[in-house]
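In: heads up, no residue letters with this:
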């Protein structure tokens, strides 16, 4: 999975690819996202244990379940991760979709990598799952992710009021989606 858009310019000098997560990747994720400055102000929820993620990697490679992860590379270097989680709008067996999330290392933000990685993940999910809908939520103040989502083909659907507890306060979230037919 690589960025094959025509007209990629200097800011797109490196291809963006998704690949299965390795144990070494998890070590790097833990190091990069260990404190509030690592994931940034919109993704720091406090210290959390990594044991469950390591067990999922050992058992199923972080693939093929309701919570999944791939590593994001740019120019062959590890730069972050994308995740997709099963969500439902009614009965899970008939009304589920994927919700995606992304975490890039601080040094690689603001260069279009996140937009391309999210687009790659959507293409992957539509090619390899029966999903009709892929959605994402982001903080109402996270302008960079809102722009990335829109550039990746997502459409704003609305605001979910006081939905996320983070940094000692409730935060509104914006929900975006892309449909297989878009």
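Out: Happy to help now that I have it. It should be emphasised that the depicted structure is a prediction, and the values quoted were computed from it without experimental measurement.

In: use CA for all of it now, contacts and neighbours both
Out: Noted.

In: what packs against the top helix by length along the chain?
Out: The longest helix of the chain (DSSP state H) is helix 113-128. Using 3 or more CA pairs under 8 Å, 6 or more residues apart in numbering; DSSP states H and E, the elements in contact with helix 113-128 are strand 16-20, strand 77-88, strand 96-104, helix 143-151.

In: which of those is buried the deepest?
Out: Across those, the average number of neighbours (mean count of other CA atoms under 10 Å) peaks for strand 96-104, which reaches a mean of 21.

In: can you list contacts of that strand?
Out: Residues outside strand 96-104 that contact it (CA atoms under 8 Å, 6 or more residues apart in numbering) are 39, 79-90, 114, 118, 131-137.

In: and the nearest residue in space to residue 151 that is not next to it in sequence, how close does it get to residue 38?
Out: Computed as CA to CA, 6 or more residues apart in numbering, the closest residue to residue 151 that is not its neighbour in sequence is residue 115, at 6.5 Å. Counting by CA to CA, to the nearest Å, the gap from residue 115 to residue 38 is 19 Å.

In: for comparison:
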């Protein structure tokens, strides 16, 4: 099953909300409790979730909303000179385990390198999220380290694995 990324439309929001409003929909590694989609609605209306400090795309498979990807600006020093993108993904259960995550990561990286001046794109995932770790590695990301007790989820702290891809490594 092939996937493609596209800008989020207002009509997509109910699908995203339904898909991410339960632990089963978000998945064990993305469930942080119930949340509102009010800000997403405002952002889609204001700029289509495509701004200079980050954005989001819908993941579409065979005409269905399969999830979404995001990117946000992160700095390792002065923002003017040391920023990179941090990306994230949520795929709904029926689209997991089919290689879609790998394909989507590759497509998002290509898009961000082609349309922004970023030098580094990073992602983190739970240490025990083997599927996402594999998808990142297949998409060209390299493991850089372990962020100990970096994420609070489901009543306890979780270690995260930091991955990144840099522009020079892809040329």
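Out: Here it is on my side, so go on. In this text the structure is predicted, and so the values were computed from the model without any measurement.

In: please state their TM-score.
Out: Overlay of the two chains. TM-score (TM-score structural alignment, normalised by the length of the second structure): 0.96; 169 aligned residues with a CA RMSD of 0.9 Å.

In: so which of the helices and strands packed on helix 113-128 of the first structure gets nearest residue 45 of the first structure?
Out: strand 96-104 (13.1 Å; CA to CA).

In: pull up the aligned stretch in the second structure for that closest one.
Out: Aligned by TM-score structural alignment, strand 96-104 of the first structure corresponds to residues 83-91 of the second structure.

In: same thing with stretch 29-36 of the first structure?
Out: Using TM-score structural alignment, stretch 29-36 of the first structure lines up with residues 16-23 of the second structure.

In: list the buried residues for the matching stretch?
Out: 16, 17, 19, 20, 21, 22 (16 or more other CA atoms under 10 Å).

In: ok, now stretch 161-171 of the second structure?
Out: Buried, per 16+ other CA under 10 Å, within stretch 161-171 of the second structure: 161, 162, 163, 164, 165, 166.

In: and these as a markdown table, adding distance to residue 6 of the second structure?
Out: What follows is those, written out as a markdown table (distance: CA to CA, whole Å):
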| residue | distance to residue 6 of the second structure |
| --- | --- |
| 161 | 28 |
| 162 | 26 |
| 163 | 24 |
| 164 | 23 |
| 165 | 22 |
| 166 | 23 |
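
In: how far off centre is the match of stretch 29-36 of the first structure?
Out: 15 Å (CA atoms, centre = their mean, to the nearest Å).

In: show residues contacting that stretch.
Out: By CA under 8 Å, 6+ apart, stretch 16-23 of the second structure touches 25, 26, 30, 31, 33, 34, 35, 37, 65, 67, 68, 92.

In: look up how far residue 56 of the second structure lies from the one residue sitting closest to the centre of the second structure.
Out: Nearest to the mean C-alpha position of the second structure, by CA atoms, centre = their mean, lies residue 88 at 1.6 Å. Per CA to CA, residue 88 of the second structure is found 9 Å from residue 56 of the second structure.

In: what sits closest to residue 118 of the first structure if chain neighbours are left out?
Out: residue 152 (6.4 Å).

In: now swap in residue 135 of the second structure and tell me
Out: Counting by CA to CA, 6+ apart, residue 102 is the residue found nearest to residue 135 of the second structure once chain neighbours are left out, at 4.5 Å.

In: now which residue in the first structure aligns to the one you found?
Out: Aligned partner of residue 102 of the second structure by TM-score structural alignment: residue 115.

In: who's in contact with its match?
Out: Shown in contact with residue 115 of the first structure (CA under 8 Å, 6+ apart): 148, 149, 151, 152.

In: enumerate every residue touching the first one.
Out: Residue 148 of the first structure makes contact with 112, 114, 115 under the criterion CA under 8 Å, 6+ apart.

In: count of neighbours near the first one?
Out: What that stands for is residue 112 of the first structure. Residue 112 of the first structure: 15 surrounding residues under other CA atoms under 10 Å.

In: and it, how far from residue 156 of the first structure?
Out: From residue 112 of the first structure to residue 156 of the first structure the distance is 19 Å (CA to CA).

In: before we move on, what about residue 126 of the first structure?
Out: Residue 126 of the first structure is 19 Å from residue 156 of the first structure, by CA to CA.

In: one more: residue 84 of the first structure?
Out: 18 Å.

In: and if you look at residue 118 of the first structure?
Out: 15 Å.

In: kindly report the same for residue 137 of the first structure.
Out: In terms of CA to CA, residue 137 of the first structure sits 10 Å off from residue 156 of the first structure.

In: and the two? Which one has more around it.
Out: The residue with more neighbours, out of residue 137 of the first structure and residue 156, is residue 137; 21 against 17, by other CA under 10 Å.

In: check contacts around that one.
Out: Going by CA under 8 Å, 6+ apart, residue 137 of the first structure touches 99, 101, 173, 174, 175, 176.

In: and the counterpart of the fourth one in the second structure, what does it touch?
Out: Residue 174 of the first structure maps onto residue 161 in the second structure when the alignment is built from TM-score structural alignment. The neighbourhood of residue 161 of the second structure, defined by CA under 8 Å, 6+ apart, consists of 124, 125, 126, 127, 143, 144, 145, 146, 147.
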